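Student: When you get a sec, could you give me coordinates for this:
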Amino acid sequence: CCELGRVEVGLGVYGRMLKLNLVPDTGMFNTLIKGLCAEGRIADAMILFERMPEMGCPWNAYTYGLFVKGLCRTGNTRLALEVLHGKATQSSPCKPAIYVYNTVIDSL
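Tutor: Sure thing, here's the model as predicted:
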């Protein structure tokens, strides 16, 4: 849904899953975060990004890449740097891949 620009449909599925006590996987979170960032809904994407570890769904390098790229594309490079340095979110055992840092450098 989100890949087709229908983020609200994806968020609806996410909401129904939560009501049924189903935990979304990393792939679903990544898709929602990517869609929200594409629509410029950074605050909503941040909420999902922060909620992932709370729900037992770990971030991966792809998650970092999607979120940081979305932040940079919307002019939020400072927040992208904070995410990378763990100041805006909880610590993660996952380390971002080098291309994530390159994304930030390219946006400066």
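Student: going forward, measure contacts and count neighbours with C-alpha atoms only.
Tutor: Will do.
Student: so who does the closest residue to Tyr99 other than its chain neighbours touch?
Tutor: Spatially, and ignoring its direct neighbours in sequence, Tyr99 is nearest to Gly65 (7.6 Å; C-alpha to C-alpha, 6 or more residues apart in numbering). By C-alpha atoms under 8 Å, 6 or more residues apart in numbering, the residues touching Gly65 are Pro96, Ala97, Tyr99, Val100.
Student: What is the most widely separated pair among the residues you listed?
Tutor: Using C-alpha to C-alpha, the contacts of Gly65 reach their maximum pairwise distance at Pro96 and Tyr99, which is 8.1 Å.
Student: how close does Gly10 get to Leu32?
Tutor: 7 Å (C-alpha to C-alpha, to the nearest Å).
Student: In terms of neighbours, single out the busier of Pro96 and Tyr99.
Tutor: For Pro96 versus Tyr99, neighbours defined as other C-alpha atoms under 10 Å are more numerous around Pro96 (18 against 12).
Student: what about the residue nearest to that one when sequence neighbours are not counted, how many residues close to it?
Tutor: Distance criterion C-alpha to C-alpha, 6+ apart; nearest residue to Pro96, sequence neighbours excluded, is Ala61 at 4.9 Å. Neighbours of Ala61 under the rule other C-alpha under 10 Å: 14.
Student: Sequence B follows; please return its structure for comparison with A:
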Amino acid sequence: MLVFAYVRNLEMHSAYEGFKRAQDYGFKLSLTSCNPLLSALVKENRIGDVEYVYKEMIKRRIRPNLNTFNVFVNGLCRGGKLNKAEDVFEDMKAWGVFPNVVTYNTLVDGYCKRGGAGKMYKTEAIMNEMVAEKIFPNEVTFNTLIDGFCKDENVLAAEKAFEEMQKQGLKPNTVTYNSLINGLCNNGKLEEAVDLWDMMVGLGLKPNIVTYNALINGFCKKKMMKEAKKVFDDITEQEWFPML
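Tutor: Take a look at the predicted model:
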């Protein structure tokens, strides 16, 4: 209760100390306090402390559940420790806990954000493993994948992922369209980007500041200032007007 209360009140130093001191008195904490503590430490990017708490939980025989593993994988991915994150998958099986779509999505996101050669190859391999385990990608999976391909300047692969997403009966949202529009604009495919924008609006999805910024940036790069100005003027016709 004490550790949980400290976490709820964002007093992380005290929560962390409480977790450590409980062992001194021989108290075995429960997941009611350990999981929120792990999650809060991840949010504060205290990855070293996240690893300590996880290892202590195992040492103290506090049985982790799926949420524990998902939070820990997220922390490792945030810290760029992707090899360790993959090792956790093996830990999960040893505990009789199996990864779900959230676990895989976290790892996919970690590799997409890592950068460097071969990151998307690894991401696709994870997705293939995911499907082999009969855990099917959701909107978050595809959004992450599309964004990763676009940032890797592989718009063709992003478009294929976009098509596959729809084949599987999943509906692209504003995040999906924004990633693809931005990728197309960065690759000079402005006509395709505008067509995608029209498709987005036709489906009842409302463009946001990210959408407009991508289009304006794309037109400016091509020195198509008249078109950029037209998109900018369209912003003022919306119900909201972003701070510029």
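Student: Can you calculate the TM-score here?
Tutor: Their TM-score after superposition, calculated using TM-score structural alignment, normalised by the length of the first structure, is reported as 0.82; 105 aligned residues with a C-alpha RMSD of 2.2 Å.
Student: Identify the residue of the second structure aligned to the residue nearest to Tyr99 of the first structure.
Tutor: Correspondence of Gly65 of the first structure to the second structure, assessed by TM-score structural alignment: Asn178.
Student: Now the helix or strand where its match lies on the first structure. Mean distance?
Tutor: Per DSSP states H and E, Asn178 of the second structure falls inside helix 174-186. Superposing on the first structure places helix 174-186 of the second structure at an average distance of 0.8 Å from its equivalents, by mean C-alpha distance after the TM-score superposition for the first structure.
Student: Give the buried residues for that helix.
Tutor: The neighbour-count check on helix 174-186 of the second structure (16 or more other C-alpha atoms under 10 Å) flags 174-186 as buried.
Student: Over to stretch 112-131 of the second structure?
Tutor: Across stretch 112-131 of the second structure, burial judged by 16+ other C-alpha under 10 Å covers Cys112, Lys113, Arg114, Lys119, Met120, Thr123, Ile126, Met127, Met130.
Student: Would you agree the fifth one is in contact with Phe149?
Tutor: Read that as Met120 of the second structure. Yes: between Met120 of the second structure and Phe149 a contact is recorded at 7.0 Å, counting by C-alpha atoms under 8 Å.
Student: which one is the residue positioned nearest the centre of the second structure nearest to, not counting chain neighbours?
Tutor: Central residue of the second structure (C-alpha atoms, centre = their mean): Asp109, 4.7 Å from the mean position. Of all residues not flanking Asp109 of the second structure in the chain, Thr144 sits nearest, at 5.9 Å (C-alpha to C-alpha, 6+ apart).
Student: give the contact list for that neighbour.
Tutor: By C-alpha under 8 Å, 6+ apart, the residues touching Thr144 of the second structure are Asn105, Val108, Asp109, Cys112.
Student: First-to-last residue distance for stretch 79-95 of the first structure?
Tutor: End-to-end distance for stretch 79-95 of the first structure, by C-alpha to C-alpha: 17 Å.
Student: Check stretch 111-125 of the second structure too.
Tutor: The first-to-last residue distance of stretch 111-125 of the second structure comes to 11 Å (C-alpha to C-alpha).
Student: So what touches that stretch?
Tutor: With contact meaning C-alpha under 8 Å, 6+ apart, stretch 111-125 of the second structure is reached by Cys77, Gly80, Leu82, Val108, Thr144, Leu145, Gly148, Phe149, Asp152.
Student: would you list those in a markdown table and tack on distance to Ala40 of the second structure and secondary structure?
Tutor: Output for those, formatted as a markdown table (distance: C-alpha to C-alpha, whole Å; DSSP: H, G, I helix; E, B strand; the rest coil):
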| residue | distance to Ala40 of the second structure | secondary structure |
| --- | --- | --- |
| Cys77 | 15 | helix |
| Gly80 | 18 | coil |
| Leu82 | 20 | helix |
| Val108 | 22 | helix |
| Thr144 | 23 | helix |
| Leu145 | 26 | helix |
| Gly148 | 27 | helix |
| Phe149 | 30 | helix |
| Asp152 | 31 | coil |
